[in-house]
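In: Prediction below, plus the sequence it came from.
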Amino acid sequence: MYNLGISCYYHDSAAALLKDGHVVAAVEEERFSRKKFDDDFPNMAIEWCLNEADISPSEIHSVAFYDKPILKFERLLDNYITFAPRGLFSFINTIPKWLHKRLWIKNDINKALNGFKGEIIFPDHHMSHASHTFYTSQFDESAILTVDGVGEWSTTSFGHATDNSITLTHDIRWPNSLGLFYSAFTYFLGFQVNEGEYKLMGLASYGKPKYYDTILNNLIDVKDDGSIHLDMKYFAFTYDKVMTNQKFSKLFGINPRKKNEKTEQIHYDIGASVQKVLEDILLKMTHHVYEKTNSKNLCLGGGVALNGVANYRILREGPFDNLHIPPSPGDAGSAIGCAQYLYYIHHKKTRLIENDSSKIISENAYVGPSYSNEQIVEFLDSMNISYEKLECDELLKKTARLISDGKIVGWYQGKMEWGPRALGCRSILADPRKSEMKDVLNEKIKHRESFRPFAPSILEEYTSEYFEIDRISPYMLFVAPVKKPQDIPAVTHVDGTGRLQTVNRDANPLYYNLILEFYKITGVPVIINTSMNVMGEPIVNTPEQAYNMITKTNMDFIVLGNNLVEK
């Protein structure tokens, strides 16, 4: 049975195809359109999924869309009526899009799937999040907590899951949103909403939480159970295209930072303050969920679950024994989540839990487009690009040697990763032992802010030797203290932490063996891993896009399949 899941029309549009409950193809639309965080209907992603599985639309049994558009439209209308006459500009800009297109999702689906005759269903937004985090876990039962900006009405929900049943029993509703609260500060500190939240997380490490009490005393009321209430007189997102207003600015004594404006210490301190508030609220939530569910397991979903600093505190200070977060807990991941809901809950299919963690990692993370070595060579030859073809062992040894010699190397291999992180297939790699490498990568390769850290990829079995963490982190979703910062300074953030990826030998053997070769040379089982893109662009998809990275940056080499290209 083939089931298709779709998410779009807010941000991070994506499509995912499941066969008998297993993901066979999943990709974000941005990887084809080259428009970062593309929110349009994922026509190209759907087409690729069908081609990857070599099936026609008529072979799809049923389709799921990741939320209920009619309820989201209801919330928008209610919001504009509540805050009228403010919000007229937003109303004029938004409502026609819904009346002409976004309410007619079935038409878009049927148009994209010419010949499809099956059922189309619309799970709740937070149920799609919940399904993705639970059905990618190894738990037979678990507490569920989903936290994001907003779905239909809910902004946070919790409940319990067992086998092929998920029940969400409690929620927090619009406009009281922890995700939008954090996004308001993202906007105020000069970053793009739904894009710059991870930048705020990195920036926060350079400040002190001097405004912690100011935030709690004025902007947000937090109860012991983690429920929140925003004082909306400071926020503009209910009626304007910006997130905060003049009262918000007056509270902190500064105006919103403009995109290219210099970052001052006050910006770092405000960032540190809101990050701490977010973490403390999430800890309150998790303690409450634990008391209500009595589960030892927690599955965390929603866009807020991308905050690796908060995730680590939940892991270390929270009440649960086990914590699972999928590789793409935000809206893109819900393309898989709604398809999983369709298969396991709507169709009541039996769930068989995979005990091999490497298979789970592989199926969850490495499900995107790939190009064969023959296709890569065809591209290189067609462009008269010089390259050295190497056998696998020689390729690994030579690449590891180049990295240990201080070279920056692109690594383009196998299936593209699912989610916002490059996990060793569309990566730029460098030596973590050289402290200056962080600035080199930020300035000359990624062209991004100097405060942004880089992630360490580490051989799984050495994790606890280098980081204060006792479990795997295959999707870069935990930011943990570094035990040996002197050994890996380039991936040690200013606060002594690193957003690590643990690399499993069987989940990604080629990448594992490359790091192993680097370890043999240097005695360090860690390598810098950052996504193969420059700021403002999606991660590369095709061999041509990957090769272009070496022409427009100061990257020294790129490995495309078995082929080594020097700048």
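Out: Cool, got the structure.

In: going forward, measure contacts and count neighbours with C-alpha atoms only.
Out: Noted.

In: Where does I528 sit: helix, strand or coil?
Out: In the three-state summary, I528 is assigned as strand, counting by DSSP: H, G, I helix; E, B strand; the rest coil.

In: residues touching it, list them.
Out: I428, L429, A430, D431, P432, F454, A455, P456, S457, A490, V491 (Cα atoms under 8 Å, 6 or more residues apart in numbering).

In: gap between the fifth one and D470?
Out: When Cα to Cα, to the nearest Å is applied, the distance between P432 and D470 equals 21 Å.

In: can you check the fourth one too?
Out: Taking Cα to Cα as the measure, D431 and D470 are separated by 24 Å.

In: Same drill for these two, tell me which one is more crowded.
Out: D431 (30 against 11; other Cα atoms under 10 Å).

In: surely that one meets S404?
Out: Yes: counting by Cα atoms under 8 Å, a contact exists between D431 and S404, whose distance comes to 5.8 Å.

In: May I ask you to name the longest helix in this structure?
Out: Under DSSP state H, the helix in the chain containing the largest number of residues is helix 265-293.

In: before we move on, the earlier item: kindly indicate which of the contacts of I528 lies nearest A184.
Out: Sorting the contacts of I528 by how near they are to A184, with Cα to Cα, puts F454 at the top with 24.8 Å.

In: Got another one to weigh against that:
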Amino acid sequence: MRILGISAFYHDSAAALVVDGKIVAAAQEERFTRRKQDARFPKSAIAACLAQGGITLADCDRVVFYEKPFLKFERLIETYLAFAPRGFGSFLKAMPLWLKEKLFLKKLLVDELKAIAPDCDWNERLLFSEHHYSHAASAFYPSPFEEAAILTMDGVGEWAASSAGIGRGAQITLDREIQFPHSLGLLYSAFTYYTGFKVNSGEYKVMGLAPYGTPRFTPTILEHLIDVKDDGSFKLDLSYFDYCTGLRMTNDRFARLFGLPDRSADQLLTQDHMDLAASIQDVTEIVMRRTASSLAKEYGLKKLCLAGGVALNCVANGKILKDGDFDDIWIQPAAGDAGGALGAALAAWHMELGQPRHVETAPDAMQGAYLGPSYTDAEIEAALIAAGARFTKLSPEELIASTAKALADGKAVGWFQGRMEFGPRALGARSILGDPRSPSMQKLLNLKVKYRESFRPFAPSVLREAVSDWFELECDSPYMLLVAGVRPERRRAMTADEENLFGIDKLNVVRSDIPAVTHVDYSARVQTVHRETNPIYHALIEAFAAQTGCPIVVNTSFNVRGEPIVCTPDDAFRCFMGTDIEALAVGPFYLEKSDQDPALALNYKDAFELD
């Protein structure tokens, strides 16, 4: 049985192919179109997944969309009626799009599928999941757990903004729900908007900015914006927000509450903005930790699965694990809407078709999230020749040795190997790597390679067998979705003057043996690298450790700010030539920037719309 899952028409469209319950492929549309968070029908992602499975669309027995459009349309209409006449102008503007993409979405999907495979009766093969069931399925079914509590939190699906329940075997039951407009995801996005970042992409920046501030606004948020109960349930005071009826997330009353106007994207960040980021992060952790603790008590289970956009908050995830209510937690690496495509396909297999579940425990069913396309040596070589690149073909041992030496020499290295990752994190297949021991590496990568804000943190990729020697973490974190402290013996004590620094001034203080991946609060967003799922990346870090004594490399996504992560060898070479990346390992081919024709250099800094 071949099942294709699709998410589309909101943001981050994606496709996933499941064959007889096994995850064969998954990819986001943005990687192919080079359009960040592309929301269009995922034609290219579908083609890539089908190619990986060696089938055509006509061979698919079912196609499953990740949510139910009629329920979503019902929520949109009821929300506007509830707040009428406020927001009538935006209602009129939105109605034509709603009619096309919400009310008549089934016809739109059928037409798109017919354009690819015209001889199939797609009205018979097309199914619809519910948004939060898709999230829950993406969290539980690929997990290594026979049974677990499930928590999904995001902006909003059809009506639900948070859901919870239990997964046992092949069955998922969701029995707790908080409905729109009371949404933790939208609350976080409101602060993303207010502090001058783009909603649905800038939330990472708010989380990264939070450690530079103090949560002095937490009492204000808890008193005025959100009423949080002991079990983590909550309600928002909607009089401070405009997302129900307007085209803004917040309103003037929200701004008056904090005494600051909305920050524009080009305005300098102040300590107030850092404190706002720290405060909304603090409140988010309060809600998530109380909810998780309540679920542990109510369900009596020791495993937890997480999905939904809020589950990408790796700081909160790390604190849930540290609280000890659960022995183990598993987070879907594509926790946002892209992962809904995969969840929808898995839900159809297990829930709609009643098929049993085989639990993969080594380490899970996601195969390290390496579910996208790969390229043969011949394809890579042809692309490099066509681009005018100068390169050397190396054996696997030579490639690893050369790359490890470049890293030890302080170079920024583009690393393009194997199948592309599914989800927002680069996990050692489409990555830019660096030396974590370098005090200047974070600034170099942010300003000269990524072209992004200097405060943005980088993640350590660490050998799984060495993680507890360097971080306060004893478990797997293969998807870079847990934050843990750097071990005390690896830290450097601050001087009195350094302790008194505020905000971004903290950035350049060396605070550990691995300063490039140690955030200002001594934390790190850890990725454990496993020989079983990515042997070549594991071997590279082993080689780097042999040279330096450090089993860790800096890992950031292979792209610049506003650009989707690279997908093809052509994408990789363009990014290499448009940035200060000094070496590139793409398949077995090794390139040095100094060997390249200067005429091929690109002005990449302004090539993409800023996120």
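Out: Everything's here; your move. Note that this is a predicted model, so its numbers are computed, not measured.

In: What does the superposition give as a TM-score?
Out: The TM-score (TM-score structural alignment, normalised by the length of the first structure) is 0.98; 565 aligned residues with a Cα RMSD of 1.2 Å.

In: on that earlier part again, pull out the buried positions in the longest helix of the first structure.
Out: Neighbour-count burial for helix 265-293 of the first structure, with 16 or more other Cα atoms under 10 Å as criterion, is recorded at 266-290, 293.

In: Run a quick neighbour tally on the equivalent of E460 of the first structure over in the second structure.
Out: Using TM-score structural alignment to pair residues, one finds that E460 of the first structure aligns to R464 in the second structure. By the measure other Cα under 10 Å, the count of residues near R464 of the second structure is 19.

In: and if you look at the one 3 residues further on?
Out: Neighbours of V467 of the second structure under the rule other Cα under 10 Å: 25.

In: Would you enumerate the residues in contact with the closest residue to N504 of the first structure other than its chain neighbours?
Out: With Cα to Cα, 6 or more residues apart in numbering as the criterion, N504 of the first structure has its nearest non-adjacent residue at 5.5 Å, and that residue is E460. Contacts for E460 of the first structure were tallied using Cα under 8 Å, 6+ apart; they are I472, T502, V503, N504, R505.

In: can you count the residues close to M44 of the first structure?
Out: Using other Cα under 10 Å, the number of residues around M44 of the first structure comes to 18.

In: can you pull the contacts of it?
Out: Contact partners of M44 of the first structure, counting by Cα under 8 Å, 6+ apart, are E29, F32, S33.

In: ok, the first one touching H11?
Out: Okay, so that is E29 of the first structure. No: in terms of Cα under 8 Å, E29 of the first structure does not count as a neighbour of H11; the distance is 10.1 Å.

In: Quick check: neighbours shared by those two?
Out: With contacts taken as Cα under 8 Å, 6+ apart, the residues that reach both E29 of the first structure and H11 are D38, D39, D40.

In: By neighbours, which of these wins?
Out: Taking other Cα under 10 Å to define a neighbour, the member of the shared contacts of E29 and H11 of the first structure with the most is D38, carrying 22 neighbours.

In: how close does D148 of the first structure get to D331 of the first structure?
Out: D148 of the first structure sits 9 Å away from D331 of the first structure when distances are taken as Cα to Cα.

In: Need the overlap of contacts for these two.
Out: Common contacts of D148 of the first structure and D331 (Cα under 8 Å, 6+ apart): G302, G303.

In: the more surrounded of the two?
Out: The residue with more neighbours, out of D148 of the first structure and D331 and counting by other Cα under 10 Å, is D331; that gives 29 against 26.

In: Now A278 of the second structure: closest residue in space, sequence neighbours ignored.
Out: Nearest one to A278 of the second structure, counting by Cα to Cα, 6+ apart, is A210 at 3.9 Å.

In: Kindly report the same for Q138 of the first structure.
Out: Ranked by Cα to Cα, 6+ apart and with sequence neighbours excluded, the top spatial neighbour of Q138 of the first structure is I353, at 6.0 Å.

In: one step back: isn't the residue nearest to A278 of the second structure up against Q271?
Out: No: with the criterion set as Cα under 8 Å, A210 of the second structure and Q271 do not qualify as a contacting pair; they are 10.5 Å apart.

In: Show me what R253 of the second structure lines up with in the first structure.
Out: That one, R253 of the second structure, aligns with K247 by TM-score structural alignment.

In: ranges for the helices of the stretch 151-300 of the first structure?
Out: Along the stretch 151-300 of the first structure, the stretches classed as helices by DSSP state H, counting those that start in this stretch are 178-188, 197-204, 212-218, 246-252, 265-293.

In: what span of the second structure lines up against the second one?
Out: By that I understand helix 197-204 of the first structure. The counterpart of helix 197-204 of the first structure in the second structure, counting by TM-score structural alignment, spans residues 203-210.

In: Give me the contacts around stretch 68-79 of the first structure.
Out: Judged by Cα under 8 Å, 6+ apart, the contacts made with stretch 68-79 of the first structure from elsewhere in the structure are 98, 102-103, 105, 122-125, 151-153, 238-239.

In: before we move on, what about stretch 163-172 of the first structure?
Out: When contacts are defined by Cα under 8 Å, 6+ apart, stretch 163-172 of the first structure is touched by residues 127, 130-131, 140-141, 144, 154-161, 227-228, 344-345, 348-351.
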